[in-house]
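Asker: Fold the following for me, if possible:
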Amino acid sequence: MENEVYYEVLLGCSPPLNEKSYTAEEHYALLESVLGIYGKSIKAPVVIIGDNCLTNKALADLMGVPLIGCGCHKLNLAVKAYLARRPAVEKTIARVDKVVSQLRNLKAAGALRELTSLTPIKRNARQLDDIDSIGRADSERLKTIIPSLNDFRSIMTDLQKKGQHIGAVHETFGLMTKDYPELKDYLAADAAIAHNPLFESAVVKIINGEKDSLTVEEKDQVACFLLPSASAASATQRRPIQSRDKKTYASQLRERKRQRMTPSEEYADLRFITGTSASEERRFSSAMHVLRSTRKRLTPVNFEKLLFLKHNRHL
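Answerer: Modelled structure (predicted):
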């Protein structure tokens, strides 16, 4: 964060040192190598943001930092579990997917255009007669589930906006679980999938201006973000009495004593801690556009240079 503007900098985009292994240890060695280029140690990062997979959790444990689970990944898992509890709906969606996948050939597409402007994007069928149909029961099931799926898609789209800090993501998930209690297993702040819910809770409180409600355990989790406060020291200094109608000297002494007992604590702006890794997903997508079929012989070094220049043009 700089002047209320969120910036992201690409430091490296290299495969693991051992391309045959993608373990937490290999990722640790890769991060250590990349950070060493910039004169930083492996202890420099304060948090990892990514999917709640076992490799990322193991990497976070190796580095001794908390892992913030990607909100998009959590929502994806929650929706899958939501549909898994409705096997009839899952089968209906599979049948619809099969029908839509058959509507790519010219005759079927022509018939479809008479009904809607939408076009399918999957496999095609040879003859129009080969296309299956959707039963009335399936249609009714879809009508009941589509509003919920539209809600989930809306949230997924919103989560992918740039600079979505963890406080905003937690607030969104908190409201979602009130409307859809079944999603709590993945979206609740204290869900079992979370790597360090105590750290996330502390960061959210600081972002929301609720630092006074931090518990002792939460303060320990975010102690590295504590700023040296000059205001606490200056507050204890004696302030001269300017006039008789101001506070009395005795009340000033009591106030100074109270300030010494409860020193103010200031934390860094933690809005740089995003609640999703959607920006990295976009980088992977852009990398696919860079590594086109005509650039298959591009060396990893030159490939990394192209991405570095593309994503760091604001520097």
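
Asker: can we go C-alpha only for contacts and neighbour counts from here?
Answerer: Will do.

Asker: was I right about Pro66 contacting Ile48?
Answerer: Yes: using Cα atoms under 8 Å, Pro66 is in contact with Ile48, at 6.4 Å.

Asker: More neighbours: these two, which one.
Answerer: Looking at Pro66 and Ile48 with other Cα atoms under 10 Å, you find the greater number of neighbours at Pro66, namely 23 against 20.

Asker: Skipping adjacent residues, who's closest to that one in space?
Answerer: Excluding its sequence neighbours, the residue lying closest to Pro66 (Cα to Cα, 6 or more residues apart in numbering) is Val47, at 5.3 Å.

Asker: The one you found: how many residues sit nearby?
Answerer: So Val47, with other Cα under 10 Å, has 15 neighbours.

Asker: this one as well, want them side by side:
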Amino acid sequence: MSWIIKSNLPLHFCEDAETHRYTNLERISQETLYRGLESVTRHVEVVIKADMPKRYGLISDGWSFNSEHYLAVFGCFEMAGTAQYPLPAMAPLMNSPTNNLSAATHLTFLRQMLMRDYNKRVEDYLFTVGDNCYINQRLANLLSVPLVGCVSHHLNLAVQNFFREVSDDLDNVKSLMFKTPLRPVLSQDTRWSSTFCMIHRYFRLLEFIKDDDELTDNLPGPATNRRLRKLLEDLSMVKSVSKELQASTVSLLDVRVYFDRLLESLPPLASHIGARTAIVHSPHCEAAYVKVLDGKTAELTRAETASQRRFAVQCEETSVAAAVDDAESSFLEQVKKRRKLATSGPPSTS
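Answerer: I've put the predicted structure just below:
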């Protein structure tokens, strides 16, 4: 089972004759493998159910493959001072002909899955994390919870919008990539990093193709090259920030610092990574997160304070007896400390 899953092999691999030529593992059927997978799934669900607190957050992401749309749902909560991100579900979103990809279908999927497998109410989760698409924003509205937008998605949209200002220069490079005998490195609409790779490849090839008579008419001019070099430098900064965003230790405060520093050099990106951009679903909530993480709770506005009430916890009150015991203990510790200092001092001369 571990071999098939970790190597991303088809399930019939366990019955393949060639497989057993090179292994001494016991032969099993696909049916046995299915039962084993189901047993592991049930065990994992029991563990997640035991660990998940009453209030929690959810991280969701969807993707399509062969006309089938899948939804992955991660939990988000703290246990023993450590953040936990289990995977409660990864399954097709639509299970009947009447289903669609609307926010209502997502809500039905979450409600049924959480109650059936984990005995949790969908109304008990505190926040959701995901792309800033309409469906996720609508889902957050239906549940009356804040949506923490994916910061990598913010950055990608900002860069894609930035590319519109230099679209003609990028088109020139893209057309040139097709005219060389080498395998072209092209930009893709879904990943801005592909444009960075394309421009980087262009300047690596430029010194070899600038004297090629067949390509002379297709080469960008000096002014275009200057703009492209500047763009490459700008994208290098964006790339460094994008890479840092993938780290598991990055907080929303770190993100705000990185984005603000990036905006100092690239103001056009403010349309999507500014602190109060229109794409942010819950601006008061996200601004409050940053201030709390920065230790600036005194600077919270009324709207920001109200957005954090769902996260408030009641501190345990110390009883009078416990307070007296603590005071007595503290007094004795001070006496013992003074006595220890006195006995360790210089000897008496009397």
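
Asker: coming back round to it: next, show the common contact partners of Pro66 and Ile48 of structure 1.
Answerer: With Cα atoms under 8 Å, 6 or more residues apart in numbering applied, the overlap between the contact sets of Pro66 of structure 1 and Ile48 consists of Ala60.

Asker: rewinding a little: which residue lines up with the residue nearest to Pro66 of structure 1 in structure 2?
Answerer: Matched across to structure 2, Val47 of structure 1 falls on Phe127, judged by TM-score structural alignment.

Asker: Now do the strands in the stretch 101-250 of structure 1.
Answerer: 226-227 (DSSP state E, counting those that start in this stretch).

Asker: in the lengthiest helix in structure 1, what's buried?
Answerer: In structure 1, assigned by DSSP state H, the helix with the most residues is helix 136-159. Applying a neighbour-count criterion of 16 or more other Cα atoms under 10 Å, the buried positions in helix 136-159 of structure 1 are 138, 142, 152, 155-156, 159.

Asker: Out of these, flag the one nearest to Leu31 of structure 1.
Answerer: Minimum separation from Leu31 of structure 1 among the buried residues of helix 136-159 of structure 1 (Cα to Cα) is found for Leu159, which lies at 26.4 Å.

Asker: The residue mapped onto the closest one from structure 2: what's it in contact with?
Answerer: Matched to structure 2 by TM-score structural alignment, Leu159 of structure 1 sits across from Leu245. The contact partners of Leu245 of structure 2, by Cα under 8 Å, 6+ apart, come to 151-152, 255.

Asker: Mind jotting down where the helices sit in the stretch 1-150 of structure 2?
Answerer: Ranges of helices within the stretch 1-150 of structure 2 are 2-6, 17-21, 30-51, 103-118, 134-143, based on DSSP state H, counting those that start in this stretch.

Asker: Could you provide the ones you listed in JSON lines, with additional columns for distance to Leu58 of structure 2?
Answerer: Listed next are the helices of the stretch 1-150 of structure 2 as JSON lines, based on distance: least, Cα to Cα, whole Å:
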{"stretch": "helix 2-6", "distance to Leu58 of structure 2": "25"}
{"stretch": "helix 17-21", "distance to Leu58 of structure 2": "40"}
{"stretch": "helix 30-51", "distance to Leu58 of structure 2": "13"}
{"stretch": "helix 103-118", "distance to Leu58 of structure 2": "10"}
{"stretch": "helix 134-143", "distance to Leu58 of structure 2": "11"}
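
Asker: Output these in JSON lines; the columns should cover mean neighbour count.
Answerer: Below are these laid out as JSON lines (neighbours: other Cα atoms under 10 Å):
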{"stretch": "helix 2-6", "mean neighbour count": "10"}
{"stretch": "helix 17-21", "mean neighbour count": "11"}
{"stretch": "helix 30-51", "mean neighbour count": "13"}
{"stretch": "helix 103-118", "mean neighbour count": "16"}
{"stretch": "helix 134-143", "mean neighbour count": "18"}
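
Asker: Can you report how many residues neighbour the aligned partner of Ser229 of structure 1 in structure 2?
Answerer: Matched across to structure 2, Ser229 of structure 1 falls on Cys315, judged by TM-score structural alignment. A count of nearby residues for Cys315 of structure 2, using other Cα under 10 Å, gives 6.

Asker: how close does Cys315 of structure 2 sit to Ile5 of structure 2?
Answerer: In this structure, Cys315 of structure 2 and Ile5 of structure 2 are 45 Å apart, going by Cα to Cα, to the nearest Å.

Asker: for the stretch 101-250 of structure 1, what spans make up the helices?
Answerer: Taking DSSP H, counting those that start in this stretch as the criterion, the stretch 101-250 of structure 1 contains helices spanning 106-113, 136-159, 166-179, 184-187, 197-207, 216-221, 230-235, 249-261.

Asker: what's the spacing between the closest residue to Glu32 of structure 1 other than its chain neighbours and Glu210 of structure 1?
Answerer: Taking Cα to Cα, 6+ apart, and ignoring the residues beside it in sequence, Glu32 of structure 1 has Ile42 as its nearest neighbour in space, at 5.1 Å. Using Cα to Cα, Ile42 of structure 1 is found at 31 Å from Glu210 of structure 1.

Asker: between those two, which one's more packed in?
Answerer: For Ile42 of structure 1 versus Glu210, neighbours defined as other Cα under 10 Å are more numerous around Ile42 (17 against 12).

Asker: right, and the more buried one touches Leu30 too?
Answerer: No: here Ile42 of structure 1 lies out of contact with Leu30, judged by Cα under 8 Å, at a distance of 9.9 Å.

Asker: pull the longest strand from structure 2.
Answerer: Taking DSSP state E as the criterion, structure 2 has its longest strand at strand 68-79.

Asker: To which residue of structure 1 is Ser282 of structure 2 aligned?
Answerer: Ser282 of structure 2 is assigned Asn196 in structure 1 as its aligned equivalent, the criterion being TM-score structural alignment.

Asker: I'd like the distance from the residue lying closest to its match once chain neighbours are set aside to Asp212 of structure 1, if you could.
Answerer: Leaving aside its chain neighbours, Asn196 of structure 1 sits nearest to Pro66 (5.9 Å; criterion: Cα to Cα, 6+ apart). According to Cα to Cα, Pro66 of structure 1 stands 22 Å off from Asp212 of structure 1.
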